[in-house]
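>>> whatever this is, show me its structure:
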Amino acid sequence: MAATGLTRLTREAEVAQVIEVIERDGGVIIEGMLRSETLEGLRSDLLPLLEKTPTGKDAVFDGQKTRRLSRLFARTRHVADIAMDPLFYDAAMHFVSRPMETWHGGQMHTAAPGLQLGMTQAIQIAPGEGNQPLHRDDGVWSWRHPCERQARLQIMVAVSEFTAENGGTLVVPGSHKWDDRRKPELSEAIPTEMSAGSALLWIGSTFHAGGTNRTADQFRTGLTMSLDNATLRQEENHYLSLSPDVVRSYPERIQRLLGWASGANHMGWVEIAGQMADPNELLHGATFD
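Got it, this is the predicted structure:
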């Protein structure tokens, strides 16, 4: 970990470097991760919608001066560029989709759980908003720590500049190695400072929180999504929030990440013509009858 905060890598970094830093610190900053056209597309598509979005009503977690916009795959095509980025996707494969060996009769069978998109949100923190409680995102599944495998790799893309003063995401480096009895202290958290277009990646076992916005006029806007273990329930219910037509309009890898898939372990199959089939077939002409 760098003395001034989280380790920073560039867009040109190798996936192995990203993995190495996250394994050590629990998170990493990728400077200049987004192409300029992707960043501008996100701003054009999402900022007008955020202006119309009401602030939260929960002073503890959601914030009363914070706007949250979900269903992002129905609202901007540019989120697909983030989900498909090798530094994010390939690192998630390493942390989240590790293969396991199990006996099937007299043979050893190897299968990996695969990935799915767990949640998507654009989050805008207004001046005067306080910090969230420090938390681990894998708590939604009551995940226990320390853990042999991760449930999630998450990304927070800076749509605006992130600073220590405007609510840059707080991260507790090294906390992914703690057990469940150790309490995180706010004094241990480091604010994420990064320019627009850069991104923070962290695993589900790392303590973090939205920061306090102490500025008078700066809105801190970020976009977050997670790539999760495909055997777990999705945090955001994409089956209800995205129509089949919206899902069908994306490349097949995105369709499968959104849940229209059964992996090598056959989780999530549907019956088609009397067979346990991959639900992705329903997006390409197959019917239940």
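>>> drop to CA atoms for contacts and neighbour counts, all remaining ones
Noted.
>>> surely residue 108 forms part of a strand?
Yes. Secondary structure of residue 108 (DSSP: H, G, I helix; E, B strand; the rest coil): part of a strand.
>>> and it, how many residues sit next to it?
By other CA atoms under 10 Å, 10 other residues sit near residue 108.
>>> now do residue 171 against residue 260, distance only.
Distance of residue 171 to residue 260, computed by CA to CA, to the nearest Å: 33 Å.
>>> swap in residue 16?
29 Å.
>>> who has more neighbours, these two?
residue 260 (25 against 13).
>>> would you agree that one is in contact with residue 279?
Yes. At 5.4 Å, residue 260 and residue 279 qualify as touching, with contact defined as CA atoms under 8 Å.
>>> mind listing the strands in the stretch 151-289 of the chain by residue range?
In the stretch 151-289 of the chain, the segments counted as strands under DSSP state E, counting those that start in this stretch are 152-158, 170-171, 190-191, 199-203, 208-209, 220-229, 270-272, 275-277.
>>> for comparison, sequence B:
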Amino acid sequence: MHATVDDTVPTGKVMIGSFDATSATADELVKSLIENGGCFIRNLVDREAVAAMLKQVQPYLDADVPWEGEFFPKETRRVNGLPAKAPLYTEKVLAHPLYVEVSKRLLTTTSTSWVGDKKETYESLPQLNSTSVFAIGPGARAQGLHRDDILHHTNLPKITAEQYTPGRDTALGIFMAASKITTANGATRFIPGSHLDDSTHGPGDEKKVVFAEMEPGDVFLMLASCYHGGSANTTTDQTRTLFGSFMCRGYLRQEENQFLANPIEEVRKMPENIQRMIGYSVSKPYCGWVDLKDPISFVRDVEVKYGDP
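Predicted coordinates:
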């Protein structure tokens, strides 16, 4: 077993899985997510790569302005549309084999249907749902606890971990630390097990939260049905910088409009697996076509003919 008890979780809290990227398996990660809703992968990205990712997004962070509303503190700066703006992050984190495989296991949808007297089986693979960088400066207030599956209008009954089956959640998040993240500078607080609760129930007692403290290059995986939120940055000189993204089911509408967020001339330069992850693909049997064809032909020099999927 490669999991270790995470020493950042305070005594008396639920212990959530912490895995080393060099030895973790998809089986272990899926099991941990089903049990608690979230888990850590330590050292997924080395610090040199983290620094390079930050260099790619820094001009966009510098250009951002305060959010007009309640959801984000005014001290927060954001960047979205990361496949085009942060290709290194897209390659090393979003396309990391562990995240890709865990997403497939938890978010792939398989169905059967009859066409005349022929029974067909269709498989819809996950797609990229949203991408963000959050740089949260000193003095930022805490964010309200919320579930990120609210955009897909989920209505889930209360179950046990033993009753959990892939298909319950609509999305899976990955949060990568781009700076040292502590409780004091605003670590994401998270309620383990809240993915098993009734969707109509509120988060309840904040004493149940654990804090996703991480070193640069660590990541935190979380099911979208879990209650979570950024904490207050109570420091005077630290900015908490976090890359956060979600994959969702292939037939759902994406939270971030990937087709407008990523310029088509940049998309054409991307590897095919990234293009398809963004949404230039068909969710079988027939969701997402252009002129009755797989849209990959609009960003790659491939011939796609009319025909059944």
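>>> who wins for proximity to residue 57 of structure 1 among the strands of the stretch 151-289 of structure 1?
strand 208-209 (17.4 Å; CA to CA).
>>> what range in structure 2 matches that closest one?
Using TM-score structural alignment, the residues of structure 2 aligned to strand 208-209 of structure 1 are 228-229.
>>> what does the matching stretch rub up against?
Residues outside stretch 228-229 of structure 2 that contact it (CA atoms under 8 Å, 6 or more residues apart in numbering) are 142-147, 188-191.
>>> same check on stretch 183-193 of structure 1?
5-6, 134, 161-164, 167-173, 175, 200, 207-208, 211.
>>> now do the helices in the stretch 101-250 of structure 1.
Assigned by DSSP state H, counting those that start in this stretch, the stretch 101-250 of structure 1 shows helices spanning 238-241, 244-248.
>>> in structure 2, what range does the first one match?
Pointing back at helix 238-241 of structure 1 there. Helix 238-241 of structure 1 corresponds to residues 258-261 in structure 2, going by TM-score structural alignment.
>>> now the matching stretch on structure 1. Mean distance?
Once fitted to structure 1, stretch 258-261 of structure 2 is off its aligned match by 1.4 Å on average (mean CA distance after the TM-score superposition for structure 1).
>>> buried residues in that stretch?
Neighbour counts over stretch 258-261 of structure 2 (16 or more other CA atoms under 10 Å) mark 258, 261 as buried.
>>> any chance you could list what contacts it?
80-81, 130, 278-279.
>>> what do you get for stretch 137-144 of structure 1?
Outside stretch 137-144 of structure 1, the residues touching it (CA under 8 Å, 6+ apart) are 151-152, 179-180, 204-207, 232, 235.
>>> in structure 2, what residues pair with it?
Using TM-score structural alignment, stretch 137-144 of structure 1 lines up with residues 148-155 of structure 2.
>>> ends of that stretch, how far apart?
Termini of stretch 148-155 of structure 2 sit 13 Å apart (CA to CA).
>>> which secondary structure element contains the counterpart of residue 32 of structure 2 in structure 1?
Using TM-score structural alignment, the partner of residue 32 of structure 2 in structure 1 is residue 21. Take DSSP states H and E as the rule and residue 21 of structure 1 turns out to sit in helix 15-25.
>>> ok so, going back, just send the contacts of stretch 228-229 of structure 2 back as TSV, with distance to residue 62 of structure 2 and neighbour count too.
Shown next, in TSV, are the contacts of stretch 228-229 of structure 2 (distance: CA to CA, whole Å; neighbours: other CA atoms under 10 Å):
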residue	distance to residue 62 of structure 2	neighbour count
142	22	19
143	22	18
144	25	16
145	27	21
146	27	17
147	29	20
188	23	25
189	26	24
190	29	25
191	32	25
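>>> just the closest of the residues you listed to residue 85 of structure 2, please.
residue 188 (23.9 Å).
>>> leaving out chain neighbours, which residue sits closest to that closest one?
Excluding the flanking residues, the one nearest residue 188 of structure 2 by CA to CA, 6 or more residues apart in numbering is residue 230, at 4.3 Å.
>>> residues contacting the one you found?
Taking CA under 8 Å, 6+ apart, we find residue 230 of structure 2 in contact with 142-144, 186-189.
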